[in-house]
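Undergrad: Sequence first, then the predicted structure:
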Amino acid sequence: MIIDVHCHVWPDHIAPRVLASRPASLDPVFDGTVAGLLKTMDAAGVQRAAGLGIANAARTVHRTNEFIGSIDRDRLIPFGTVHPDLPVEENLRSLADNGIRGVKLHPLFQELSLADPRVIDIAHGLAEAGVVVITHAGAGGDAAANERGAPRNVMVLHRAVPGLRLIACHYGGYHRLDEAEAEVLGSPVVLETSWPPRLADLEPDRLRAIIRRHGADRMVFGSDWPMADPGAEIATIRSLGLDAAEEGAILGGTLERLLSGPATAASASR
């Protein structure tokens, strides 16, 4: 089974506005709607995908989680949102009320630092509730955003809450891959494979080395839909010459284990 852990979705009336504000270097290639995602999944041979919701402000957390909690769960896995401007208990209640067991953090759009004590407090609550967390990691467009999502701050969060099932997007450091290799590779943090707009922009030898050093059992496939094409990203992973076990783990096996296992699953081997 192929599972895409990194797909942003918005209500039909909101998606065009959100995508119109994206950086020119990341022009969307799909429409950002749930129907659009399901159509893309069919074309790419993706059986399941995580639908991610992000509240840029505390006031939109509850309605974002209501929307994400309403998506088709036969094929989509709802990943909701939290915000450090809300109390921990209110964040957790919003997730529980909507039956959500995954969360997306975004240091760029939410203007939160992964090292913020408030974020760490929320992470403790998420870990205790068995919620899986996926976070943007790496560059964010300006110096402040770059700092908030820096690879070293991924590790601050992990070390503060070692029981958190934590997935770091973009190999732990979008456009900061040297730092991610130094800071995050070889750690228990699970790494996600997207590199928009094209994973093929990275050198195949470097990708193979990263996968072999970190371990395919701690790597998950993500496309960053609608900014990238899952079909093309899957083809790039398959072109790397990985063995069947490695490829199977990345394209779905690792995430299945992470979503179903205990809170310590990501660190059990280290």
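TA: Yes, it's here.
Undergrad: can we go C-alpha only for contacts and neighbour counts from here?
TA: Fine.
Undergrad: Helix or strand: which one has the spatially closest residue to Ile120 that is not a sequence neighbour?
TA: For Ile120, ignoring the flanking residues on the chain, the nearest one in space by CA to CA, 6 or more residues apart in numbering is Leu157 at 6.4 Å. Using DSSP states H and E, Leu157 falls within helix 151-160.
Undergrad: What ranges does this protein have for its helices?
TA: Assigned by DSSP state H, the helices in the chain fall at 15-20, 34-44, 61-69, 88-97, 117-128, 143-148, 151-160, 177-183, 204-214, 230-238, 244-248, 254-260.
Undergrad: Dump those into a markdown table; add mean neighbour count and distance to Ile2 as well.
TA: Putting these into a markdown table (neighbours: other CA atoms under 10 Å; distance: least, CA to CA, whole Å) gives the following:
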| stretch | mean neighbour count | distance to Ile2 |
| --- | --- | --- |
| helix 15-20 | 14 | 25 |
| helix 34-44 | 16 | 10 |
| helix 61-69 | 21 | 21 |
| helix 88-97 | 17 | 26 |
| helix 117-128 | 19 | 26 |
| helix 143-148 | 19 | 31 |
| helix 151-160 | 21 | 26 |
| helix 177-183 | 16 | 25 |
| helix 204-214 | 15 | 18 |
| helix 230-238 | 19 | 9 |
| helix 244-248 | 15 | 8 |
| helix 254-260 | 18 | 10 |
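Undergrad: for comparison:
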Amino acid sequence: MIIDAHTHVWPDKIAQAALGGNRVPGLEALGDGTVGGLTADMAHSGVDLSCCLGIANEARHVDSVNRFVAGLADDRRVPFGTVHVERSAEDNIASLQRHGVRAVKIHPLFQRFALDDDRLWEIFEAFGSDYVVIVHVGEGGDAFTNSLSNPRMIRDITRQFPSLRLMACHFGGYKILDDAEEMLAGADVVLETSWPPSLAKLRPERVRNLIRKHGAERVVFGSDWPMTSPAEEIRAIEALGLSDDETKMVLGGTLAGLLGDRLPG
């Protein structure tokens, strides 16, 4: 089974505007951000299951985003909801529970709060081990937003919250891979492989060595659709020179274990 840990979808009527509003300089979307577009791309790429990540850039949108992603849950999609630090930990968890969502995406680049914000740590404390959390880590914006997430913050979170089911996007450091390798390789965090516009932009031997140093049992495949082509990202994983068992772990085995009963069926 191939599981994509990192896709973004929006309601059809706002997908185009949402893509424009969440633009990363230098990147152009390859997909349209709609549920139908993702479904078609999954059929083309051979992805069996996609994690659909919701993001509320503003606190007032938390509940509507969680309602939308909850409605996506079926045998091909796992909903990841949203929280915001301008709402209390209790309010955030109440929204997730109301909609039956048990996984969350944190995106400092667009939500504009830091991974070491005390208010976010209060939410992490309330999560315990009950929620799977995936976070953007690294650059992709202006100097301020780039300062809101880095590998050191991820390392500190893993030390403070050892029971948190945490995944760090972009190997834990988009565009700052040296820092991520130094601080996170071997740490108690699951690393995700997306690297827009493509993982193929990185040297295969470097990625292979990083995965082996960290352990394929703690690495998950993510495409960051619609910013990339899942089919091309799968080919990039398969071209790394990993063993068959390692490749199977990265493309789905690791994430299946992490999601557990959040998987369909």
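TA: Thanks, I have it. Everything numeric here is computed off the predicted structure, so don't read it as measured data.
Undergrad: Fetch the TM-score of the aligned pair.
TA: Superposed pair, TM-score by TM-score structural alignment, normalised by the length of structure 2: 0.96. Supporting alignment: 261 aligned residues with a CA RMSD of 1.3 Å.
Undergrad: The helix holding Leu157 of structure 1 vs structure 2, average offset?
TA: Here the mean offset of helix 151-160 of structure 1 against structure 2 after fitting is 1.2 Å, by mean CA distance after the TM-score superposition for structure 1.
Undergrad: Just to check, the residue nearest to Ile120 of structure 1 is in contact with Asp121?
TA: No: under the criterion of CA atoms under 8 Å, Leu157 of structure 1 makes no contact with Asp121, lying 10.0 Å away.
Undergrad: quick one on the thing from earlier: and the residue nearest to Ile120 of structure 1, what does it touch?
TA: 114-115, 120 (CA atoms under 8 Å, 6 or more residues apart in numbering).
Undergrad: Nearest to Asp229 of structure 1, out of these: which one, please.
TA: Nearest to Asp229 of structure 1, judged by CA to CA, of the contacts of Leu157 of structure 1 is Leu114 at 27.8 Å.
Undergrad: Now do the contacts for the closest one.
TA: 107, 120, 148-149, 153-154, 156-157.
Undergrad: could those residues be laid out in a markdown table, adding distance to Trp195 of structure 1?
TA: Below are these laid out as a markdown table (distance: CA to CA, whole Å):
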| residue | distance to Trp195 of structure 1 |
| --- | --- |
| Pro107 | 17 |
| Ile120 | 26 |
| Arg148 | 19 |
| Gly149 | 15 |
| Asn153 | 19 |
| Val154 | 17 |
| Val156 | 23 |
| Leu157 | 22 |
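Undergrad: Pick the one among those residues closest to Val189 of structure 1.
TA: For the contacts of Leu114 of structure 1, the nearest to Val189 of structure 1 is Val154 (8.5 Å; CA to CA).
Undergrad: can you tell me how far the residue nearest to that closest one when sequence neighbours are not counted sits from Pro84 of structure 1?
TA: Distance criterion CA to CA, 6+ apart; nearest residue to Val154 of structure 1, sequence neighbours excluded, is Leu114 at 6.2 Å. Leu114 of structure 1 sits 10 Å away from Pro84 of structure 1 when distances are taken as CA to CA, to the nearest Å.
Undergrad: ok, Gly32 of structure 1 to His175 of structure 1 distance?
TA: 23 Å.
Undergrad: no, scratch that, I was asking about Asn146 of structure 1
TA: Computed as CA to CA, the Asn146 of structure 1 to His175 of structure 1 distance reads 10 Å.
Undergrad: again, but for Ile234 of structure 1
TA: For Ile234 of structure 1, the distance to His175 of structure 1 - CA to CA - is 20 Å.
Undergrad: got it, and Asp97 of structure 1?
TA: 37 Å.
Undergrad: swap in His13 of structure 1?
TA: Taking CA to CA, one finds His13 of structure 1 at 32 Å from His175 of structure 1.
Undergrad: Just want to know which of the two has more residues nearby.
TA: Comparing His13 of structure 1 with His175 by other CA atoms under 10 Å, the one with more neighbours is His175, at 16 against 9.
Undergrad: List the contacts of the nearest residue to that one once chain neighbours are set aside.
TA: Distances taken as CA to CA, 6+ apart place Ala139 nearest to His175 of structure 1, at 5.8 Å, with adjacent residues excluded. Counting by CA under 8 Å, 6+ apart, Ala139 of structure 1 touches 145-146, 149-150, 173-176.
Undergrad: 10 Å instead?
TA: 107-108, 145-151, 170, 173-177 (CA atoms under 10 Å, 6 or more residues apart in numbering).
Undergrad: wouldn't Thr81 of structure 1 be in contact with His62 here?
TA: Yes: between Thr81 of structure 1 and His62 there is a contact under CA atoms under 10 Å: 8.5 Å.
Undergrad: Identify the residue nearest the geometric centre of structure 1.
TA: A centroid search over structure 1 (CA atoms, centre = their mean) returns Ile134, at 3.8 Å, as the residue closest to the centre.
Undergrad: wait, isn't Pro79 of structure 2 in contact with Val101?
TA: Yes: if you go by CA under 10 Å, Pro79 of structure 2 and Val101 touch, sitting 6.6 Å apart.
Undergrad: Give me the common contacts of these two.
TA: Counting by CA under 10 Å, 6+ apart, the residues touching both Pro79 of structure 2 and Val101 are 66-67, 69-71, 73, 262.
Undergrad: just to revisit the earlier point, of the contacts of Leu114 of structure 1, which is the nearest to Arg212 of structure 1?
TA: The closest of the contacts of Leu114 of structure 1, once distances to Arg212 of structure 1 are taken by CA to CA, is Val154, at 20.5 Å.
Undergrad: Hmm, the closest one is touching Ala115, no?
TA: Yes: the criterion here is CA under 10 Å, and Val154 of structure 1 meets it with Ala115 at 7.7 Å.
Undergrad: quick one, what contacts the nearest residue to Ile68 of structure 1 once chain neighbours are set aside?
TA: The shortest distance from Ile68 of structure 1 to any non-neighbouring residue, by CA to CA, 6+ apart, is to Pro78 (5.6 Å). Under the criterion of CA under 10 Å, 6+ apart, the neighbours of Pro78 of structure 1 are 49-53, 65, 67-72, 98-104.
Undergrad: what's the answer for Pro162 of structure 2, then?
TA: So Pro162 of structure 2 contacts 128-129, 156, 188-189 (CA under 10 Å, 6+ apart).
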